[in-house]
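**Student:** What would the 3D arrangement of this be:
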Amino acid sequence: MTAQAQPRVALVTGAGQGIGRAIALRLAADGLDVAINDVASKAGALKDLAAEIEATGSRTATVTADVSQPAEVDSMVGQVGEQLGKLDVMVANAGIAHVKPLLEVTPEEFDQLMSINLRGVHLCYNAAARRMIEQGTGGKIIGACSIVGYRPFPLLGPYSASKWAVRGLTQAAAMEWSQHGITVNAYCPGIVGTAMWDQIDEKLAENEGLRKGQAIEKYSEMIQLGRVSVPEDVAKFVSYLASPDSDYMTGQSVMIDGGVQFS
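**Tutor:** Down below sits the predicted model:
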């Protein structure tokens, strides 16, 4: 009688809400053990999510950390290895958005956004790659890009720039780490019904003289499939990127947006 293989282990950052939460639940449903991360203020949400993951029969670990801080990211990956035994899939999902005209963006706001959306992805990619190379079994590294990584939205200048940079970082990492059996890809959501898009809608409406809700309605008219995305739409695609079905795919940042942007 052969021993049963240990389930693969994934780590999802920014899992306290929205797309990250949906990704964690989908990977657990796929049979992976799933470690979840967010900042300390989301500890309650992580506790609730951990209970849902365990209800699927998967193991979980909860790690609070700021992805912009190198020591915290290294500690996070180390804790996942200690608690769940290994790391096979890294989903660098954590991100923030500022919605304002470029002329009003302060250097401090620019640096804060880049520290999470770009440096945070870079740190998570690197920490995961080091662990996977040490394990010697390859792995999947997946990052959060966006449709604005191909074509910016007005009032989302620094956010758009951060996502363009994630696309380039993903390509470079794919080139460097393929020799270790590691694939690196990213997902590019469009207009998604999340707290982040509620904030974007509110600020866009203010700047365009619209009522709350009108801005997202306006931009939703670009969606060919006729509806705003839900987090589960994105999670389904990340499920593919995390699975063996995508083993021959690397260096790609793929739009999952219902047909807003065409590359």
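
**Student:** C-alpha from now on. contacts and neighbour counts both.
**Tutor:** Will do.

**Student:** Please enumerate the helices of this structure.
**Tutor:** 18-29, 43-55, 70-84, 107-114, 120-135, 157-177, 195-208, 214-220, 231-242 (DSSP state H).

**Student:** buried stuff in the first one?
**Tutor:** Of the residues in helix 18-29, those scored as buried under the neighbour-count criterion (16 or more other CA atoms under 10 Å) are 18-29.

**Student:** what do you get for the shortest one?
**Tutor:** By neighbour count with 16+ other CA under 10 Å, helix 214-220 contains the buried residues 214-216, 220.

**Student:** what's next to that helix, contact-wise?
**Tutor:** The contact list for helix 214-220 (CA atoms under 8 Å, 6 or more residues apart in numbering) reads 191, 201-202, 204-205, 208, 226-228.

**Student:** longest strand in the protein, by residue count?
**Tutor:** Assignment by DSSP state E gives strand 182-189 as the longest strand of the chain.

**Student:** ok so, going back, with distance to residue 10 as new columns, can the helices of the chain be given to me in a markdown table?
**Tutor:** Listed next are the helices of the chain as a markdown table, based on distance: least, CA to CA, whole Å:
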| stretch | distance to residue 10 |
| --- | --- |
| helix 18-29 | 8 |
| helix 43-55 | 12 |
| helix 70-84 | 9 |
| helix 107-114 | 24 |
| helix 120-135 | 10 |
| helix 157-177 | 18 |
| helix 195-208 | 24 |
| helix 214-220 | 32 |
| helix 231-242 | 9 |
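
**Student:** hey, which of those helices is tucked in deepest?
**Tutor:** Greatest average neighbour count among those goes to helix 18-29 (a mean of 24), per mean count of other CA atoms under 10 Å.

**Student:** Next, the angle helix 231-242 makes with that one.
**Tutor:** Taking axes from the mean of the first three to the mean of the last three CA atoms, to 10 degrees, one finds helix 18-29 and helix 231-242 inclined to each other by 50 degrees.

**Student:** that older thread, which two among the buried residues of helix 18-29 are spaced furthest apart?
**Tutor:** Within the buried residues of helix 18-29, 18 and 29 form the most distant pair, 16.9 Å apart (CA to CA).

**Student:** Let's compare: structure for the following, please.
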Amino acid sequence: MSLEEHVQGMAKEVTIELGGPDVMVADAAVAQVLPLAPRGWEYVMTVNTRGLFLCCKYTAGQTIKQRRGGRIIGASSLAGKTGLLLTSAYPASKFAVRGLTQAAALELGRCGITVNAYAPGVIATAMTANTIGADGNFLSSDEESAAWVANYFEGRPIKHTGKSDDIANIVSYLASKEAHSITGIRISVDGGIY
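**Tutor:** Just a heads-up that it's a prediction; the model follows:
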């Protein structure tokens, strides 16, 4: 999703095959932990932030030509609200998603395109598979990380680990006609941590 020619090709293919994009969901994310070299930082920023920018650029361009409005939905994170221990690039990229979402909403609203993001907390996915145990609790070999995670779980009113369906439900709503007046926001799906 971070290679311009791939995203541009995807937008063209959707236009040829389906008559153009009505809804675009940019749901790619990667994270790296310390030690983080500049190359790792660039990789995280490229996938998480540049990918959303390119999807906005090329799908919005096609959607504007269609003159029927549309929806752009990006993936932010709990990390887009607060820094996370040992993952500096990931929160930086997700804060950028928030800013891009708000700016794109302002720019594209006049064209009938809403731009929003969802911000998951801990969701059981392939990306979190090595950090969440079968019981839904975090696995950590680092005392500082374990303390942070324990505090995170303790502070949530809803204690369960989120599921992919929780995200799918929010995305489905944001993509719907009923969400026509919602733009420029980030909806948290994190068990009420904030």
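
**Student:** Next, the TM-score between them, please.
**Tutor:** The TM-score (TM-score structural alignment, normalised by the length of the second structure) is 0.90; 190 aligned residues with a CA RMSD of 2.2 Å.

**Student:** follow-up on the earlier one: ok, the contacts of helix 214-220 of the first structure vs residue 61 of the first structure, which is closest?
**Tutor:** Taking CA to CA as the measure, residue 61 of the first structure lies nearest residue 191 of the contacts of helix 214-220 of the first structure, at 29.9 Å.

**Student:** I'd assumed residue 257 was in contact with the closest one.
**Tutor:** Yes. Applying CA atoms under 8 Å, one finds residue 191 of the first structure in contact with residue 257, separated by 6.8 Å.

**Student:** shared neighbours of these two, which are they?
**Tutor:** Taking CA under 8 Å, 6+ apart as the criterion, residue 191 of the first structure and residue 257 both touch residue 229.

**Student:** Kindly provide the distance from the residue most central in space within the second structure to residue 130 of the second structure.
**Tutor:** Nearest residue to the geometric centre of the second structure (CA atoms, centre = their mean): residue 75, 0.9 Å. To residue 130 of the second structure, residue 75 of the second structure is 21 Å away according to CA to CA, to the nearest Å.

**Student:** Also residue 144 of the second structure?
**Tutor:** Residue 144 of the second structure sits at a distance of 17 Å from residue 130 of the second structure (criterion: CA to CA).

**Student:** show me what contacts the counterpart of residue 77 of the second structure in the first structure?
**Tutor:** Aligned by TM-score structural alignment, residue 77 of the second structure pairs with residue 146 of the first structure. By CA under 8 Å, 6+ apart, the contact list for residue 146 of the first structure reads 160, 163, 187-190, 255.

**Student:** give me that answer again for 7 Å
**Tutor:** By CA atoms under 7 Å, 6 or more residues apart in numbering, residue 146 of the first structure lies in contact with 163, 187-190.

**Student:** Return the residue of the second structure that is most distant from the centre.
**Tutor:** Largest centroid distance in the second structure under CA atoms, centre = their mean is residue 143 at 28.3 Å.

**Student:** Tell me the counterpart of residue 59 of the second structure in the first structure.
**Tutor:** Matched by TM-score structural alignment, residue 59 of the second structure corresponds to residue 128 in the first structure.

**Student:** Its match against residue 90, yeah?
**Tutor:** Yes. Counting by CA atoms under 7 Å, residue 128 of the first structure does reach residue 90; the two are 6.3 Å apart.

**Student:** what range in the second structure matches the longest strand of the first structure?
**Tutor:** Under TM-score structural alignment, strand 182-189 of the first structure corresponds to residues 113-120 of the second structure.

**Student:** Aligned to residue 207 of the first structure, what sits in the second structure?
**Tutor:** Using TM-score structural alignment, the partner of residue 207 of the first structure in the second structure is residue 142.

**Student:** ugh, wrong one, residue 230 of the first structure
**Tutor:** So, by TM-score structural alignment, residue 230 of the first structure is matched to residue 163.

**Student:** I'd like to know how many residues surround its match.
**Tutor:** Residue 163 of the second structure is flanked by 14 other residues according to other CA atoms under 10 Å.

**Student:** quick one: residue 141 of the first structure and residue 239 of the first structure, what's the gap?
**Tutor:** Per CA to CA, residue 141 of the first structure is found 12 Å from residue 239 of the first structure.

**Student:** and the closest residue to residue 125 of the first structure other than its chain neighbours, what does it touch?
**Tutor:** Nearest non-adjacent residue to residue 125 of the first structure, counting by CA to CA, 6 or more residues apart in numbering: residue 141, 6.6 Å away. Residues in contact with residue 141 of the first structure (CA under 7 Å, 6+ apart) are 89-91, 125, 183-185.

**Student:** what would those look like in JSON lines with distance to residue 251 of the first structure?
**Tutor:** Putting these into JSON lines (distance: CA to CA, whole Å) gives the following:
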{"residue": "89", "distance to residue 251 of the first structure": "15"}
{"residue": "90", "distance to residue 251 of the first structure": "15"}
{"residue": "91", "distance to residue 251 of the first structure": "15"}
{"residue": "125", "distance to residue 251 of the first structure": "13"}
{"residue": "183", "distance to residue 251 of the first structure": "7"}
{"residue": "184", "distance to residue 251 of the first structure": "6"}
{"residue": "185", "distance to residue 251 of the first structure": "5"}
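
**Student:** Among these, which one sits closest to residue 248 of the first structure?
**Tutor:** residue 183 (8.2 Å).
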